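Enquirer: mind looking at a prediction? Sequence and model below.
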Amino acid sequence: MSTLSTYKAASAVALIAEKHFADHLHEAVHRGESDLAAAPSAIQIEIMLDIAFWASLRREEGISPKISIAFLSPAQAGSALQFEQKLEFSSKVLTKLGPGVERPGVHLGVWYDESGLYVWGTTHKIPNCCFVLDVSEPGLLVIKHRRMHGFGKFTNIMVLRGDQIKVVDESSANLPDCPILLTSLLGFTSKSDDNSVNVLIQLATSMRAHKHGGILLVVPSATDAWRESILKPVKYAVSPAFTGLTDLMADDQNRWTSSVWLGELSREIESIAGLTAIDGATVISDRYEVLAFGAKIGRIDGSPRVERVLLTEPVLGGEGKIVNPASSGGTRHISAAQFVHDQRDSIALVASQDGHFTIFTWSPCENLVHAHRIDSLLL
């Protein structure tokens, strides 16, 4: 493929992205799935990446654009907003349109004809496996596709930050002790699993978005053993447990696609994620009951201090290494690692102020705490 772009990372990843989408569409057709998107060619992907990258460095009224670009024809978008005339797919056009399409769930529709790529309008509806390119911040692009099942977070394929390229390693889902939250982010859970675990994904995304940093501990609802790892008194203990999100998830699943239910879900997610911005840990049960927030994590009497964790990142080249918990972050990471070491049927979600995000779980195979860096999957 001849290089068409001035952004070198675009030409470096175009063939990889083309193969990913072609493979996923082939598998979806084989499974009998419907409402499938068309796969873009490597050249089309390279052009979209190149133009989107340079658009990300431009400003409109002093603000950098945040744009979601979806590769689909108007016919695949259902009831969409279509421009009377096709617009040139250029960095100038993307920058001008940016302020009007930066809301969540709004995509700029991009398609092609004999003259090349063009912008045809905006849409909220996109087909399964649709190529989506997010311009998240200056110099940061994320290639993703719509999840086949479930609601919320799209599945990330690769992240390009300037000349740094991270390609998501889907084989990470096959690693021993891989938590279901990670397999869902990689797009490898069943529909029944995905509906519940997607709540944790949205909580993680919201925690990362508030940029204050925080810890969310998810503990078994059948036991109070987690309290042994929390210093007393618990200043913000919740009694009785708050069940707003629990009650919502118990609703008839036929309601789960309604705008009213999704709005209520968003409010509950934002409310719980907001609590994690308070100093200390927020504790919820595996049924999403809020049990406490602002909780200080301690070490159970007689339990050894955690000095080694397995750190992995689900990207190519992100093989595991044994490190001190402090190497995966700051005091939040040390506390979370200690909690999971002492409460091995719990998980800890840790957001850093710099945008890093880590899931801590206990690994029976390795017999130590496993720290999964997942910020590349949450963008």
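Expert: All right, it came through fine. Numbers count the residues shown, from 1 in each chain.
Enquirer: CA atoms for contacts and neighbours, from now on please.
Expert: Fine.
Enquirer: surely residue 142 is within a strand?
Expert: Yes: the assignment for residue 142, made by DSSP: H, G, I helix; E, B strand; the rest coil, places it in a strand.
Enquirer: just to check, it is in contact with residue 131?
Expert: No: counting by CA atoms under 8 Å, residue 142 sits too far from residue 131 to count as a contact (10.6 Å).
Enquirer: neighbours of the closest residue to residue 353 other than its chain neighbours, how many?
Expert: By the measure of CA to CA, 6 or more residues apart in numbering, the closest residue to residue 353 outside its immediate chain neighbours is residue 213, 4.6 Å from it. The burial count assigned to residue 213 is 21, neighbours taken as other CA atoms under 10 Å.
Enquirer: so who does residue 213 touch?
Expert: Counting by CA atoms under 8 Å, 6 or more residues apart in numbering, residue 213 touches 207, 276-277, 350-353.
Enquirer: do the same with residue 82
Expert: So, once contact is read as CA under 8 Å, 6+ apart, residue 82 ends up touching 74, 120-122.
Enquirer: cool, residue 339 as well?
Expert: In this structure, residue 339 makes contact with 229, 297-299, 348, judged by CA under 8 Å, 6+ apart.
Enquirer: tell me where the stretch 1-150 of the chain has strands.
Expert: Along the stretch 1-150 of the chain, counting by DSSP state E, counting those that start in this stretch, strands occupy 67-71, 81-88, 107-113, 116-123, 131-137, 140-145.
Enquirer: how about the ones you listed in JSON lines, adding distance to residue 327?
Expert: Supplementary listing: the strands of the stretch 1-150 of the chain in JSON lines, determined by distance: least, CA to CA, whole Å:
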{"stretch": "strand 67-71", "distance to residue 327": "34"}
{"stretch": "strand 81-88", "distance to residue 327": "47"}
{"stretch": "strand 107-113", "distance to residue 327": "38"}
{"stretch": "strand 116-123", "distance to residue 327": "43"}
{"stretch": "strand 131-137", "distance to residue 327": "26"}
{"stretch": "strand 140-145", "distance to residue 327": "25"}
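Enquirer: which of those strands is buried the deepest?
Expert: strand 67-71 (a mean of 27; mean count of other CA atoms under 10 Å).
Enquirer: next, the one to line up against it:
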Amino acid sequence: MIRKTTYAAAKTVAPAIEAHFAHHLTEAQERGELNLAPTPSVKVIEALIDAAFWASLRKEEGQSPRISLAFLPPDQAVKPLLFAQRLPLTSPNLTKLAPGVERPGIHIGVWKEHGELYMWGTTREILSFCFVLDVSEPGLLVVKHRRSRGFGKFANVAVLKGDVIKFIDERNDSLPDCPEVLTSLLGFNAPSTWDDSVNILVQLAVSMRAHGRGGTLLVVPTGSDTWQQSILHPVQYAISPAFSALAELMRQEKEDRSRSIWQGALRREIDGLAGLTAVDGATIINDQHELLAFGVKIIRSDSNELVEQIALTEPVLGNEPIIIHPSNNGGTRHLSAAQFVHDQRNATALVASQDGRFTIFSWSPCEMMVHAHRVDTLLL
């Protein structure tokens, strides 16, 4: 039988996670979607989280495991790598297997038979709304799922760090003035957001956070140069003409976007652009994804007032908005981004910290102030 759960947080969060998957899978079936993943039960969720948590605290040859588990039967996986002999789902087995499957995009397949969970192999492609559990670092687990027919960042459901549980609040995307990038990150039941137009900003955010050096990406309106009033001149790394490789990829026919060649080219361009944000200063693109400059210094012009307060929120259940001074939200990078958005109200700023924290700054006409959306729980 499925082993007894000893990680208390697994018992706490499992019922809500089961309800989440059951709800979205039912909605997908009602929309007539096919090739949907099975719904995991409370006991299965508990067992998966328990095994992954204890495995995360172990080490193999001095290294902590970074693994991804996917709950689905082997006959529903696409071109799976199948083990000749099944492996029981235990933390020692996960730890031993981890070095060979830690590369991004590889999932350890887990299924249940005769009351036992076992690992049957690995796969790179999974079904829509498939339950996925990532071990990001010791004690840090992320429950997520593949978006409905979507390409790109999986949708996060819950984040567990020791005894701290953060359950993603899907209702945040209905808040007034919610920026498009946050709406896409929270868009569990809006597959068109990802099927018809890949949200480049989400992919850039993931890549910015991954390089671990911190950085700022400013998104300004196409055809406007008012943003130049808020940067220091001359600009050492100005781009002329604007670099448009991403824009050209997005102008290709929609049917081409399902091809691996297009997706590979997209990833390369995104990683190249995100890499520029590691250079000291801000990187600037327009809303058509054309690169305008990088290594830019943000300034406050004499005609603009100093930003004195911002609204701060995090899209997790139980979080309440607070009003703070921008200096209490981070260092110089966060303060300068808040000032830029305060002065250039049609712009958006994405800020990654070296410690993994990620914030989206946008102007809120409803609140008449800069709104800082902390979204690192969505990017894990």
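Expert: Looks like it came in fine. Just so it is clear, the model here is predicted, and its values are computed rather than measured.
Enquirer: please state their TM-score.
Expert: Put the two chains on top of each other and the TM-score (TM-score structural alignment, normalised by the length of the first structure) is 0.97; 378 aligned residues with a CA RMSD of 1.4 Å.
Enquirer: before we move on, back to that, which of the contacts of residue 213 of the first structure sits closest to residue 261 of the first structure?
Expert: Nearest to residue 261 of the first structure out of the contacts of residue 213 of the first structure is residue 207 (CA to CA; 20.9 Å).
Enquirer: look up how far residue 141 of the first structure lies from that closest one.
Expert: 21 Å (CA to CA, to the nearest Å).
Enquirer: again, but for residue 176 of the first structure
Expert: 30 Å.
Enquirer: also residue 35 of the first structure?
Expert: Using CA to CA, we find residue 35 of the first structure at a distance of 26 Å from residue 141 of the first structure.
Enquirer: what's the farthest-apart pair in the contacts of residue 82 of the first structure?
Expert: Of all pairs drawn from those, the widest gap by CA to CA lies between 74 and 122 and measures 9.1 Å.
Enquirer: so what's residue 366 of the second structure up against?
Expert: 176-177.
Enquirer: the same query, at a cut-off of 6 Å, please.
Expert: Not one residue lies near residue 366 of the second structure by CA atoms under 6 Å, 6 or more residues apart in numbering.
Enquirer: give the equivalent position in the first structure for it.
Expert: Using TM-score structural alignment as the criterion, residue 366 of the second structure maps onto residue 365 of the first structure.
Enquirer: would its match count as being in a strand?
Expert: No: with three-state DSSP as the criterion, residue 365 of the first structure is located in coil rather than a strand.
Enquirer: now it: how far from residue 175 of the first structure?
Expert: Between residue 365 of the first structure and residue 175 of the first structure the distance, using CA to CA, works out to 10 Å.
Enquirer: tell me how far residue 321 of the second structure lies from residue 60 of the second structure.
Expert: Applying CA to CA, the value for residue 321 of the second structure to residue 60 of the second structure is 42 Å.
Enquirer: actually residue 211 of the second structure, sorry about that
Expert: 24 Å.
Enquirer: the more surrounded of those two?
Expert: More crowded of residue 211 of the second structure and residue 60, by other CA under 10 Å: residue 211, with 17 against 14.
Enquirer: can you tell me the closest non-neighbouring residue to the more buried one?
Expert: Nearest-residue entry for residue 211 of the second structure: residue 275, 7.1 Å, with adjacent residues in sequence omitted and distances by CA to CA, 6+ apart.
Enquirer: so what touches the host helix or strand of that neighbour?
Expert: Secondary-structure element containing residue 275 of the second structure, defined by DSSP states H and E: helix 260-276. Residues outside helix 260-276 of the second structure that contact it (CA under 6 Å, 6+ apart): 204, 207-208.
Enquirer: now swap in stretch 26-36 of the first structure and tell me
Expert: 127-128.
Enquirer: what comes up buried for that stretch?
Expert: Of all the residues in stretch 26-36 of the first structure, those buried under the rule 16 or more other CA atoms under 10 Å are 28, 36.
Enquirer: end to end on it, go ahead and measure it.
Expert: Using CA to CA, one end of stretch 26-36 of the first structure lies 10 Å from the other.
Enquirer: follow-up on the earlier one: do you know how far the match of residue 366 of the second structure is from residue 189 of the first structure?
Expert: When distance is defined by CA to CA, residue 365 of the first structure is 21 Å away from residue 189 of the first structure.
Enquirer: for residue 208 of the first structure, same thing?
Expert: As judged by CA to CA, residue 208 of the first structure and residue 189 of the first structure stand 23 Å apart.
Enquirer: so which of those two has more stuff around it?
Expert: Neighbour tally, residue 208 of the first structure and residue 189, criterion other CA under 10 Å: the higher count belongs to residue 208, 25 against 19.
Enquirer: got the contact list for the more buried one?
Expert: Residue 208 of the first structure makes contacts with residue 351, as judged by CA under 6 Å, 6+ apart.
Enquirer: tell me the SS of it?
Expert: In the three-state summary, residue 208 of the first structure is assigned as helix, counting by three-state DSSP.
Enquirer: any idea what residue 271 of the second structure aligns with in the first structure?
Expert: Applying TM-score structural alignment, one finds that residue 271 of the second structure aligns to residue 270 in the first structure.
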